[in-house]
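**Q** no FASTA, just this:
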């Protein structure tokens, strides 16, 4: 077996692999000898079938296996010897398309190798971590939000017009082309105007109604409505207003605290303070992480595999296109060409991804089984009623497990770098932290 280098240009590699006919013949014969003791054939005792007969019976299939194993073995041996790590699956092609049994096998192999990532002295990187202590005002604001979420509604004065935020209690019947449709009617339905819980335009049509009033509201179902037979159709809802109610925030007292599982108001304040500490810490870490990645992006420079950059740029362009066209869920659209901006972002992501992977490998950062299992269980809770199916799917799908494991690994590598970098703390207000977070979202 011969492996000859045909290309060595930057990260691009090319090789010609020749597997001789004699090598294939020997491999097939070896496979037949290994299987011979367990083979029985009419006219021969088990294990006594001649090799010549076995070769005639099983030779063609075993020849294909021997060819694949020889090529795979040669490629694997080359990668181990050279230390190359292909950026993507190597492209393997038969060079002699007119190959027939008895000929040597000529194969071409092409790939891009991952680059050598330079070491970074993390002690030279300076990061400022923003810290916020939740004050009484922040706790009070959170309490007000809880009280609003626990609001009740009380009847407005008879004859009052319904306002945005009010609750109207209605009977309604919806019709398309003059005919009622399934699911289009209800009695004593409590609807909060402005909640956007109904078809667009329906709630707006009830602003200004009074108790006892009857009103027809005309709306058009969205083109992407889940019930396809109604999508894009105009409907008329005949509504009878039975009550108009104004929102009333809950009192901030021990009763409110008990609604949220606390013993009393002071205990609820303590829970809120703890939650705010966690929220502020998460926001602060996000800002510090972005600063760190910016520093690393500036600190290192190395050649990037074009195939990885192209794949990432295409993925970014495709994702952004769908964000701009939320009603288009399929992939039957025109080809999306990445822009220079997409490619610039792709280069940053690929560079930082390779750098963090290299740092994690050298630092022997590992994601434990318990950490991965906990992350899978957390995601499974998002699929109510199907938690078990999701868990089993991930357990059986290596790609899905890798998708969940990757961000855990990245965060552990980032923590490792933080431990070795110069990290100082700066006390800021909640608004200053919020501004820093919003700036991240804009970039």
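**A** Okay, I see it. Here the structure is a predicted model, which is why all the values come from computation and not from measurement.
**Q** could you use CA atoms for every contact and neighbour count after this?
**A** OK.
**Q** from the contact counts, what lies against the lengthiest helix in the chain?
**A** Using DSSP state H, we find that the single longest helix of the chain is helix 265-299. Judged by 3 or more CA pairs under 8 Å, 6 or more residues apart in numbering; DSSP states H and E, the packing partners of helix 265-299 are strand 126-131, helix 136-149, helix 254-259, helix 340-362, helix 430-442.
**Q** let's have those in a markdown table, adding mean neighbour count and distance to residue 237.
**A** Formatted as a markdown table, the helices and strands packed on helix 265-299 follow (neighbours: other CA atoms under 10 Å; distance: least, CA to CA, whole Å):
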| stretch | mean neighbour count | distance to residue 237 |
| --- | --- | --- |
| strand 126-131 | 18 | 53 |
| helix 136-149 | 15 | 29 |
| helix 254-259 | 16 | 36 |
| helix 340-362 | 17 | 47 |
| helix 430-442 | 13 | 41 |
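**Q** would JSON lines of these with distance to residue 196 be doable?
**A** Formatted as JSON lines, the helices and strands packed on helix 265-299 follow (distance: least, CA to CA, whole Å):
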{"stretch": "strand 126-131", "distance to residue 196": "37"}
{"stretch": "helix 136-149", "distance to residue 196": "16"}
{"stretch": "helix 254-259", "distance to residue 196": "26"}
{"stretch": "helix 340-362", "distance to residue 196": "35"}
{"stretch": "helix 430-442", "distance to residue 196": "25"}
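**Q** right, so of these, which gets closest to residue 57?
**A** helix 340-362 (48.8 Å; CA to CA).
**Q** next SSE downstream of the longest helix of the chain?
**A** Using DSSP states H and E, the helix or strand that directly follows helix 265-299 along the chain is helix 306-324.
**Q** now that next one: buried residues?
**A** 308-310, 312-318 (16 or more other CA atoms under 10 Å).
**Q** please compare the first structure with the one that follows:
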């Protein structure tokens, strides 16, 4: 087998791999001889099927396998010998394509972009600041008040009271489109909190001011992206009967509230809240610290970047930002989204830092353990209640998903390694100051 270099321009590489017909036939014969002892065919004892018969029956399939193994082996040997790692999956094309026939040489062209040599980076002199926020009484009391709101009860208001935003109205309703009742549009004794946004836009607003025993016609238009296609974009009339108007009453902040949230008493609940708040503050402060670290690393090294990686990252950034600006669009039928120069600049930074962190991790032999990966899968699976098993099976069969779960763990471990060797000072700040620092990250 012959491997000939056809392109060596910057990070771009090209090769032609030639597998002669004789070499391929030799590999096919070897595979058939290896399988012969286990093959049975009518009229022949196990292991006694003639080679000619084996070639006729299995030759084409074995030839495809032998061809693939030979090409894969040649590429693997090339990468190992040359000490090169491709930035993305190499493009492999067979000359002749469908016109190729047995007896012809197999000629394959391989093209790819190599990962660049990452220069040594001087990690000495890194100075970082870690923001520290303590969970004080004010923060704990605020969290308790929010918990009390979620645990609020509703009490019936006196007859004749007008429903206001934040009240709960108990209604019977039935929906009509073009004068015809539609399936799923009817409900009885439904407790609806006005302003909760749990019904289609405009529905709750028209019940503000309604009274007990009052009948209200609510006219709305279903959103264009509504889940039920037969209702999407259509005007509807809901005939509603208000059976009760209830006012919100926040739960008392006491031991009974604590027990509702699984704590022994109010003091235990406060301790749990303080612990949770400080964990949240710590996570936010880590994001600020990490950004500071990446900013410093970004200025320490420069090297050529694989254009394909930069292009893929720029497209990903443009696509993500477009969806953030158009939250109503949930699908991908929105046509092409062209990255801007700003997207490309950000992509270059991300690719450069990603390659640098990967190289630092490789040299330090940092790896994601099985336990860490399993925990990441568990955390992700919790987002799909009742479908956890299906998610686990999906991850097991999807190498790309496995990489997506491993990548952030690996990056965090490399960041921890670098931070541990840096000079880190702590600065105690308020919750508001930490929030401003987090918001500033999005502006950069």
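**A** Here it is on my side, so go on. This is a predicted model, so every value here is computed, not measured.
**Q** mind checking which of the helices and strands packed on helix 265-299 of structure 1 is nearest residue 82 of structure 1?
**A** Short answer: helix 340-362, nearest of those by CA to CA, at 18.1 Å.
**Q** from the chain's centroid, how far away is that closest one?
**A** Counting by CA atoms, centre = their mean, to the nearest Å, helix 340-362 of structure 1 is centred 17 Å from the centre of its parent chain.
**Q** residues in contact with the next helix-or-strand element following that helix?
**A** Sequence order places helix 369-380 as the next helix or strand after helix 340-362 of structure 1, per DSSP H and E. Residues outside helix 369-380 of structure 1 that contact it (CA atoms under 8 Å, 6 or more residues apart in numbering): 386-388, 390-391, 394, 404-405.
**Q** out of these, who's nearest residue 173 of structure 1?
**A** Among the contacts of helix 369-380 of structure 1, and counting by CA to CA, the member closest to residue 173 of structure 1 is residue 386, at 34.3 Å.
**Q** tally up the residues packed near the closest one, please.
**A** Using other CA atoms under 10 Å, residue 386 of structure 1 has 11 neighbouring residues.
**Q** that one and residue 393 of structure 1: what is the separation?
**A** Using CA to CA, to the nearest Å, one gets 11 Å for the distance from residue 386 of structure 1 to residue 393 of structure 1.
**Q** now, of the contacts of helix 369-380 of structure 1, which are buried?
**A** Taking 16+ other CA under 10 Å as the criterion, what is buried in the contacts of helix 369-380 of structure 1 is 387, 390-391, 394, 404-405.
**Q** out of these, which sit inside helices?
**A** Judged by DSSP H, the subset of these located in helices is 387, 390-391, 394, 404-405.
**Q** now those in a markdown table, with distance to residue 155 of structure 1?
**A** Shown next, in a markdown table, are these (distance: CA to CA, whole Å):
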| residue | distance to residue 155 of structure 1 |
| --- | --- |
| 387 | 42 |
| 390 | 46 |
| 391 | 48 |
| 394 | 51 |
| 404 | 50 |
| 405 | 53 |
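**Q** of these, closest to residue 413 of structure 1?
**A** residue 405 (12.5 Å).
**Q** residues touching that closest one, list them.
**A** 367, 372.
**Q** tell me how far it lies from residue 391 of structure 1.
**A** In terms of CA to CA, residue 405 of structure 1 sits 14 Å off from residue 391 of structure 1.
**Q** one more: residue 401 of structure 1?
**A** Distance, residue 401 of structure 1 to residue 391 of structure 1, by CA to CA: 10 Å.
**Q** what do you get for residue 318 of structure 1?
**A** 28 Å.
**Q** equivalent analysis for residue 188 of structure 1, please.
**A** For residue 188 of structure 1, the distance to residue 391 of structure 1 (CA to CA) stands at 41 Å.
**Q** and residue 377 of structure 1, by the same measure?
**A** From residue 377 of structure 1 over to residue 391 of structure 1 the distance is 7 Å, taken as CA to CA.
**Q** do the same with residue 185 of structure 1
**A** For residue 185 of structure 1, the distance to residue 391 of structure 1 equals 39 Å [CA to CA].
**Q** repeat that for residue 363 of structure 1.
**A** Remark: distance between residue 363 of structure 1 and residue 391 of structure 1 (CA to CA) = 30 Å.
**Q** residue in structure 2 paired with residue 19 of structure 1?
**A** Using TM-score structural alignment, the partner of residue 19 of structure 1 in structure 2 is residue 19.
**Q** need the contact list for its match.
**A** Applying CA under 8 Å, 6+ apart, we find residue 19 of structure 2 in contact with 1-2, 70, 105-107.
**Q** how about residue 258 of structure 2, what does it touch?
**A** Counting by CA under 8 Å, 6+ apart, residue 258 of structure 2 makes contact with 264-266, 268-269.
**Q** highest neighbour count among those?
**A** residue 269 (21 neighbours).
**Q** show the contacting residues for the residue nearest to residue 339 of structure 1 when sequence neighbours are not counted.
**A** Once flanking residues are discounted, residue 339 of structure 1 sits nearest to residue 317: 7.6 Å by CA to CA, 6 or more residues apart in numbering. Residues near residue 317 of structure 1 by CA under 8 Å, 6+ apart: 336-339, 342.
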